[in-house]
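S.K.: Fold the following and give me the result.
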Amino acid sequence: MINIRLPDSLGCTVASTGVILSLIKSECFDEIHVFARHPELVSHIPGIILHDVDNHSQIDLDLREYTARRPHNSKPYRASYLHMLEMAEASFGLTLPIIIPTIHLSVADNSFAIKELSKYKKPVIWLQSKTTSRNRDWSAENWLKLMERLSISFDFIDLSNTEFTLLQSLAITKHSFAGVCLDSFLVHGSAAVGAKNVIVLIGSSRSECMTYPGQKIIYKKSACIAQPCGMHGYYAGCKKEHEHLFSMNNCLHRNIFACMNKIEISHVEEQIQKLFATTLK
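M.R.: Next up, the predicted model:
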C-alpha cells in the first residue's frame, strides 16, 4: 500500500495522472491511496482509493515537492510530470514506464460538449484568458481584438468565464476546432484529453517544462534578463541569481509584464489561420 499526495494546482494535478497511471501499470502495489484537492480530475482512474486532502495520513510520496526541483532551470529541461515520475522512482526504488498525463472523459461530459458546441454556426475556438498569476496573463484588450478580427470565420468560448465543471471544460477543448490558452490548467488538461490545434501563449515560462507534443507555442523573447523566470504565483522558479530582483513579486517589472506584452495579436491570428488552412486541404 502507498499513499500519494497530489499537488494543489489544477494543472499539476492533471500532470500527476501520468505518475498514478505509471504506478498502476507497474503492478508493484496492491493499494494506491491518493489524496487530492481536485479529486474530479483523477476519479476516472480505476483501482485507486481517493481521499480528501484533509484526511491526514502518512504520505509516502508528496508530489507538491516537485517544485523544489526548480523545473524551469533543471537541465535537461523536462515536463513537470517527468519530474514527478522521477520522484516516484526515487521514493519507491523502481524504474517506471513513462505515461503521458491522461484524463478519460465520461459519456455525459462528451455529450455535454457536443451539444454545447452545436449551438454555434462556425468552428469554435475555446480560450483560457485568465491565470492565477497576472504575469502569465495576456491583456483583456488583446483577447477582445483577437476575437473581433476572427469573428467572420470563428465563434469563441472563453472557458475562463463559464460556469462549466472542470470536466465539461475539458470536453469542450476536446471537441472544438482549436484553442488558445495561457500557461495554466488547460495547457495540461487539453493535452490530457487529446484536444487538437492548441495554441499556448507563454512569456515567463519555459516551453519544455509546461507544454505537450503537438501544441503550438507562441513565445517571444523580451528585454527582460530573467526570461523565462518560471515565477508561477504558487512557487518561485527563477534562477537563484535573480531571486533578489523579484522582492516577493512574480515579475521584476511589476505591472508591465514585458514578456507577455511581446506577443502581438497578429502572432496568434496567423497561427489560427494556418491551422484553418491546413484543415481545408
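S.K.: make it CA atoms for all contacts and neighbour counts henceforth
M.R.: Will do.
S.K.: who touches the closest residue to L150 other than its chain neighbours in this structure?
M.R.: Excluding the flanking residues, the one nearest L150 by Cα to Cα, 6 or more residues apart in numbering is E269, at 7.5 Å. Contacts for E269 (Cα atoms under 8 Å, 6 or more residues apart in numbering) come out as 146, 149-150.
S.K.: Go through these and give me the one with the most neighbours.
M.R.: L146 (16 neighbours; other Cα atoms under 10 Å).
S.K.: So that one: helix, strand or coil?
M.R.: helix (DSSP: H, G, I helix; E, B strand; the rest coil).
S.K.: Can you tell me the closest non-neighbouring residue to it?
M.R.: I265 (6.0 Å).
S.K.: thinking again about what came up before, save the contacts of E269 as CSV, and put in distance to E89 too.
M.R.: As requested, the contacts of E269 are arranged in CSV below (distance: Cα to Cα, whole Å):
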residue, distance to E89
L146, 44
R149, 49
L150, 47
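S.K.: right, and out of the residues you listed, which lies closest to A113?
M.R.: Nearest to A113 among these: L150, at 22.0 Å, using Cα to Cα.
S.K.: Check the spacing between the closest one and T279 real quick.
M.R.: With distances taken as Cα to Cα, to the nearest Å, L150 is found 16 Å from T279.
S.K.: Repeat that for I199.
M.R.: 16 Å.
S.K.: what's the span of stretch 116-125, first residue to last?
M.R.: End-to-end for stretch 116-125, by Cα to Cα: 13 Å.
S.K.: circling back: just the buried residues of the helix or strand encompassing the residue nearest to L150, please?
M.R.: E269 is part of helix 265-280 when elements are defined by DSSP states H and E. Within helix 265-280, the residues scored as buried using 16 or more other Cα atoms under 10 Å are 265, 268, 271-272, 275-276.
S.K.: Include distance to N142 when you put those into a markdown table, please.
M.R.: Shown next, in a markdown table, are those (distance: Cα to Cα, whole Å):
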| residue | distance to N142 |
| --- | --- |
| I265 | 6 |
| V268 | 10 |
| Q271 | 15 |
| I272 | 15 |
| L275 | 20 |
| F276 | 20 |
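S.K.: Let's see this one next, to set against the first:
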Amino acid sequence: MSNSKPTLYTSPSPALLDLYDINNSIVVIIDVFRATSTIATALYNGAKCIIPVDSVAKCIELGKKIEAVTAGERDGKIAEGLSYGNSPFEYSKEFIDGKTLVLTTTNGTKLLHMALERGSQHIITGSFPNLSAVCDYLIQQKQPVLLGCAAWKDRVNMEDLLFAGAVINQVKDHFTINCDSSGIAETLYKNAKSDMYGFIKEKNATHYQRLTNFGLEKDIRYCLTPDLANVLPFYEEGKLVVHNSTDNWQ
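M.R.: The predicted model follows:
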C-alpha cells in the first residue's frame, strides 16, 4: 500500500467544494483571470507577501493598519475605495518590490477563504504564469491534491478548467485520478494548448468577453502564458509567500 499513488480531484466551482475532503489535501486555488496570475507575478517581482482578504472593507482597514498596498477588483474593475486593481501589469518590480500587498477579488480570494473554513491546512495558488512551479511541487510532495477552480460567481469557467487540465497533463503519472471533472479539464486543455488565446476567443468564454470589453486583451494573453512568473505562492499564517523549494511542508 505504501507504493499507492495519492489521489487528485478537480472541483470546477466553489459551489462544489463541499463534495471533496480537503483536510489532508494540498488545495491549489486557481483563478487564472486574474487573481492567481497576479499573485504569482507580484511575488515573482519581489512583493514581501500578499494578504488575501474576502472583503473590500477588510482590505482598506488592514492596508491602513500595516501601511500596505491595497488592491482588488469586483466584476473585473478596480473596487471602489482601492487604489489598484487585479492586473498583473500593475505589479512591476519597480512598484511592488519589498512591499506587502493586501488583495481582494471577486472569486479567487473568496475560494481561498472557503477552503480555510472547510479545514484546509495546505494551500498554494496556481496559474499559467507559474505552471511549472505548481506541477513540480505537487509531484515532489506526494500528497492528495484538490485543484480548486475559482470559477465566476460559482459558474464554471473555461480558463480555470484549462489550467487544471494543464496541471493534470503534466502530473497524472504520479497520481490516482478517478474523477470526471479532471478528465474533462485535461480534454479541454489538449484541445486548446496549441493556441489557448485563440481557443477561448473562438469559444467566446464569458470571462474573455468580460475582460475584452474592458480592453484587457493584454492581460488575457499574459495570464494564458506559461512560466512568466514561475514561483510557488504558499499560504501560511494568513499570508501568501514564495515557497522555498528547500522547505519541507510539515
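S.K.: What value does the TM-score take for this pair?
M.R.: Superposed pair, TM-score by TM-score structural alignment, normalised by the length of structure 2: 0.30. Supporting alignment: 130 aligned residues with a Cα RMSD of 6.0 Å.
S.K.: Quick check: buried residues in the helix or strand harbouring E89 of structure 1?
M.R.: According to DSSP H and E, E89 of structure 1 maps onto helix 80-92. Across helix 80-92 of structure 1, burial judged by 16+ other Cα under 10 Å covers 80-89.
S.K.: Now do it: which elements does it pack against?
M.R.: Other helices and strands packing on helix 80-92 of structure 1, by 3 or more Cα pairs under 8 Å, 6 or more residues apart in numbering; DSSP states H and E, are helix 10-26, strand 61-62.
S.K.: which one of these has the most crowded surroundings?
M.R.: Of all these, helix 10-26 has the most neighbours on average by mean count of other Cα atoms under 10 Å, namely a mean of 22.
S.K.: Which strands or helices does the following helix or strand past that helix pack on?
M.R.: Counting by DSSP H and E, the next helix or strand C-terminal to helix 10-26 of structure 1 is strand 32-36. When contacts are defined as 3+ Cα pairs under 8 Å, 6+ apart, strand 32-36 of structure 1 packs onto strand 2-5, strand 48-52.
S.K.: so of the ones you listed, which one's packed in deepest?
M.R.: With a mean of 20, the top stretch among those by mean neighbour count (mean count of other Cα under 10 Å) is strand 2-5.
S.K.: Which neighbouring elements make contact with it?
M.R.: strand 32-36, strand 61-62.
S.K.: With distance to S190 of structure 1 as added columns, please give these in JSON lines.
M.R.: Formatted as JSON lines, the helices and strands packed on strand 2-5 of structure 1 follow (distance: least, Cα to Cα, whole Å):
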{"stretch": "strand 32-36", "distance to S190 of structure 1": "20"}
{"stretch": "strand 61-62", "distance to S190 of structure 1": "25"}
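S.K.: now for those, which one comes closest to D109 of structure 1?
M.R.: Across the helices and strands packed on strand 2-5 of structure 1, closest to D109 of structure 1 is strand 32-36 (Cα to Cα), at 20.9 Å.
S.K.: by how many degrees do that closest one and helix 10-26 diverge?
M.R.: In terms of direction (axes from the mean of the first three to the mean of the last three Cα atoms, to 10 degrees), strand 32-36 of structure 1 departs from helix 10-26 by 180 degrees.
S.K.: can you pull the buried residues of strand 32-36 of structure 1?
M.R.: Quick answer for strand 32-36 of structure 1 (16+ other Cα under 10 Å): 32-36.
S.K.: now it against strand 48-52, angle please.
M.R.: Using the same axes, to 10 degrees: strand 32-36 of structure 1 against strand 48-52 is 30 degrees.
S.K.: Packing partners of the helix or strand hosting V134 of structure 2?
M.R.: Using DSSP H and E, V134 of structure 2 sits in helix 131-141. In terms of contacts (3+ Cα pairs under 8 Å, 6+ apart), helix 131-141 of structure 2 is packed against helix 158-171.
S.K.: List the contacts of the helix or strand that the helix it packs on is followed by.
M.R.: Counting by DSSP H and E, the element after helix 158-171 of structure 2 in chain order, helix or strand, is helix 180-192. Helix 180-192 of structure 2 is contacted from outside by 9-12, 161-166, 168-169, 199-200, using Cα under 8 Å, 6+ apart.
S.K.: one more time with 6 Å, if that's ok
M.R.: With contact meaning Cα atoms under 6 Å, 6 or more residues apart in numbering, helix 180-192 of structure 2 is reached by 10, 161-162, 165-166, 199.
S.K.: Looking at the residues you listed, state which has the most neighbours.
M.R.: Highest neighbour count within the contacts of helix 180-192 of structure 2: L161, with 31 neighbours (other Cα under 10 Å).
S.K.: where along structure 2 do the strands fall?
M.R.: Remark: strands assigned in structure 2 by DSSP state E are 8-11, 26-30, 49-52, 69-74, 77-78, 100-104, 123-126, 145-149, 233-236, 239-242.
S.K.: Nearest residue to K201 of structure 2 in space, please, no chain neighbours.
M.R.: Among residues not flanking K201 of structure 2 along the chain, Y208 sits closest, at 6.8 Å (Cα to Cα, 6+ apart).
S.K.: For burial, what's the neighbour tally of T187 of structure 2?
M.R.: 16.
S.K.: For A164 of structure 2, see how far away it is.
M.R.: From T187 of structure 2 to A164 of structure 2 the distance is 10 Å (Cα to Cα).
S.K.: Same check on T38 of structure 2?
M.R.: Counting by Cα to Cα, the gap from T38 of structure 2 to A164 of structure 2 is 17 Å.
S.K.: Which one of these two is surrounded by more residues?
M.R.: Neighbour totals were compared for T38 of structure 2 and A164, and A164 leads with 33 against 26 (other Cα under 10 Å).
S.K.: OK, contacts around S11 of structure 2?
M.R.: For S11 of structure 2, the contact set (Cα under 6 Å, 6+ apart) comprises G148.
S.K.: do you know how far it is from D160 of structure 2?
M.R.: 10 Å.
S.K.: swap in H113 of structure 2?
M.R.: 18 Å.
S.K.: can you count the residues close to K65 of structure 2?
M.R.: Other residues within reach of K65 of structure 2, judged by other Cα under 10 Å, total 9.
S.K.: how about it, what does it touch?
M.R.: Contacts of K65 of structure 2 (Cα under 6 Å, 6+ apart): none.
S.K.: how close does it sit to L240 of structure 2?
M.R.: 18 Å.
S.K.: ok, now V145 of structure 2?
M.R.: V145 of structure 2 is 19 Å from L240 of structure 2, by Cα to Cα.
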